[in-house]
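predicted model and sequence below, questions to follow.
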Amino acid sequence: MVPFFVLFAAVTLAPLGYAAWMSLFREESSGLGFGGTERVFAGIGNFTEALTDPAFLASFGHIAVYCVLYIPVMIGGALALALLVDSALARAKRFFQIAYFMPHAVPGLIASLIWLYLYTPGLSPVTEALQALGAEWNFFGTDEALFSIVNVSAWQWIGYNMIIFYAGLQAIPRETLEAATVDGAGGIRTALKIKVPMIRSTVVLTLLFTCVGAIQLFDAPKLIQLRATELGEEWSPTMYIFSQAFQGHDYGLAAAASLLLALFAGLLSFVVTKLGNRWKAAA
């Protein structure tokens, strides 16, 4: 196990420690900006500044609304596809598993670029098809941009989580399903009353990973923001951190915001796990 802990310390603990050290300092200029900058000790000043910055707090609100839309679509869609593939009536199961998983094999940045093209009027066959049907939809509008981001994320992750759910469904004893069939349960009732309750642990684990991944959202909104400028440069927490570090060159504030985001992710994981355990216990 030594190689694992060495790698873990090098790529996880060391960067966390360095970020914690950076968060305690800030760059200050002297001589009306002509005397260069110097690093001064700020204590918890960067943390206070982040927690009182309306843009940073608003970014968590944006992600909360995103989760309300994204999580039901992604979890529900992945579970529905897994149940369909696991159905006794399904054919070519291996083909559909690979087909549904393919979008996840595309790197997130590339997927966002693909959808950015598909959202752009004059270039996209999607917008042309909508116009031919007499429908109008501005994918980069103030209200519509959020749905565009949700679509990109759902397209990329539904297939991945479908594979996880399908693996959980395959672990259900076939005798249990045969007994349900003998008792007269149809396919839908078997899926809702037998299969879904028996993979609650898998659903909770997937929900946990989805929540933690959602608060780290970066690729899709960053690229969509290139056209949907109303989103702003600091729409999500990770975009706020990126903006502070590489546009504002305030690395202390960015490090403090990063640690606050990590703390929030830990608390969110704890809450989701507790709620998930209660749901499993209620079975």
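Alright, I've got the coordinates. Numbering: from 1, shown residues only.

from here on, contacts and neighbour counts on C-alpha atoms
Fine.

can you pull the contacts of the residue nearest the centre of the chain?
Ranked by distance to the mean C-alpha position of the chain (CA atoms, centre = their mean), the top residue is residue 214 at 2.7 Å. Counting by CA atoms under 8 Å, 6 or more residues apart in numbering, residue 214 touches 63, 67.

in which helix or strand does the spatially closest residue to residue 24 that is not a sequence neighbour reside?
Once flanking residues are discounted, residue 24 sits nearest to residue 43: 4.9 Å by CA to CA, 6 or more residues apart in numbering. Taking DSSP states H and E as the definition, one finds residue 43 inside no helix or strand.

what about residue 43, neighbour count?
13 (other CA atoms under 10 Å).

can you pull the contacts of it?
Residue 43 touches 23, 24, 25, counting by CA under 8 Å, 6+ apart.

for residue 218, state which of those residues is nearest.
residue 23 (21.5 Å; CA to CA).

want to compare, so here's the second one:
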Amino acid sequence: MTSRTTDSSRATGRWRGRYGAPAVLIAPFLALFVAAMLVPVGYAVYLSLFTERRSGLGFGEAEDVFTGLGNYARALGDPAYRAGFLTIAQYCMLYIPVMIGLSLVVALLLDSVYARAKRFFQLALFLPHAVPGIIAALVWTYLYTPGISPVIDALGGGAQIDFLGHPLPSVVNIAVWEWTGYNMIIFFAALQAVPREVLEAALVDGAGALRTAFSIKIPLIKASVTMVALFTVIGALQLFTEPMILRGAAPGITTTWTPNMYAFTAAFEHNDYGLAAASSVLLALAAALLSFLVTRIGRARSERRTEAAR
């Protein structure tokens, strides 16, 4: 009995010595993750299963009624909600190539041996990302508004240029301004990890700057490009702040222009929290599914390249 107790005490001591410190260090993060992520998600799922109904021709006391997947069916059956995903798809088709292309070009230019004042340009290009999205949207709303915008006055030469009449490019322009510098930093850091001996070998073989960039640098940082594209798509699904601020000045932006705006309108204008929760959960599932598919495809391609190299 004593030997078993001693062995158990030793095992407990070894477990504490091996896992005790990591458990103590990770406990605050886990507590914050559960409180800030899992609990709100669980509550949203719970709300999505109920709807509020009133008796007595709408004048009676409101009560929560269990509807199961009824709110999900309402969201998916609403053309306005589905149109929001179409808006996001169009936004991604316009925004992602422009933003990633600009970020790559700027990162390649800064990685060039001829580049000067690299730190200054990195900081200058990163500064727009440091501006909060609400402030950026307000600034660009001012710049888009005819009659008060110095940009329109300078470009128009007396003619009216209606940026707000085309809300999608206007929102894309704000996002490009905010995120190009941030992603440029990611690409620049990835370029710094490219082996210098590979670049020197390309130089010895007579490869020019363009050939080196397209044949060596970009293929070697493809993982970073894929990661940025994935995070950009997931971020696009959450598009809300910029169109919400522009809505007052741009007639083309409706209250259900994006899925997030649809959920906001359902919750805070129509007081339909079950529908808002269901639409939010569906949006989260779409982001998770998209992330899984892109990661799976990227992993499969990486495995195929590894097998081909062998």
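Sure, I can see it. Predicted, not measured: the structure shown is a model, and the values here were computed from it.

and residue 225 of the first structure? What does it align with in the second structure?
Here residue 225 of the first structure is matched to residue 247 in the second structure, going by TM-score structural alignment.

what's the nearest residue to that match once chain neighbours are set aside in contact with, if anything?
Closest residue to residue 247 of the second structure apart from its sequence neighbours, by CA to CA, 6+ apart: residue 253 at 5.3 Å. Residues in contact with residue 253 of the second structure (CA under 8 Å, 6+ apart) are 167, 243, 246, 247.

which residues in the second structure does the longest helix along the first structure align to?
Assignment by DSSP state H gives helix 54-86 as the longest helix of the first structure. Helix 54-86 of the first structure corresponds to residues 79-111 in the second structure, going by TM-score structural alignment.

mean deviation, the matching stretch versus the first structure?
Taken against the first structure, stretch 79-111 of the second structure registers an average deviation of 0.5 Å after superposition, with mean CA distance after the TM-score superposition for the first structure.

now do the buried residues in that stretch.
Under the neighbour-count criterion of 16 or more other CA atoms under 10 Å, stretch 79-111 of the second structure has 80-82, 84-85, 87-88, 91-92, 95-96, 98-100, 102-104, 106-111 buried.

show me where the stretch 51-200 of the first structure has its strands.
Assigned by DSSP state E, counting those that start in this stretch, the stretch 51-200 of the first structure shows no strands.

now the helices for it?
Ranges of helices within the stretch 51-200 of the first structure are 54-86, 93-105, 108-119, 125-132, 145-170, 174-182, 187-190, 196-198, 200-214, based on DSSP state H, counting those that start in this stretch.

okay, the ones you listed, which one's buried deepest?
For the helices of the stretch 51-200 of the first structure, the largest average neighbour count (mean count of other CA atoms under 10 Å) is found in helix 145-170, namely a mean of 21.

re earlier: redo the contacts of residue 43 of the first structure as JSON lines? Include distance to residue 184 of the first structure, secondary structure and neighbour count.
Below are the contacts of residue 43 of the first structure laid out as JSON lines (distance: CA to CA, whole Å; DSSP: H, G, I helix; E, B strand; the rest coil; neighbours: other CA atoms under 10 Å):
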{"residue": "23", "distance to residue 184 of the first structure": "63", "secondary structure": "coil", "neighbour count": "26"}
{"residue": "24", "distance to residue 184 of the first structure": "66", "secondary structure": "coil", "neighbour count": "20"}
{"residue": "25", "distance to residue 184 of the first structure": "68", "secondary structure": "strand", "neighbour count": "23"}
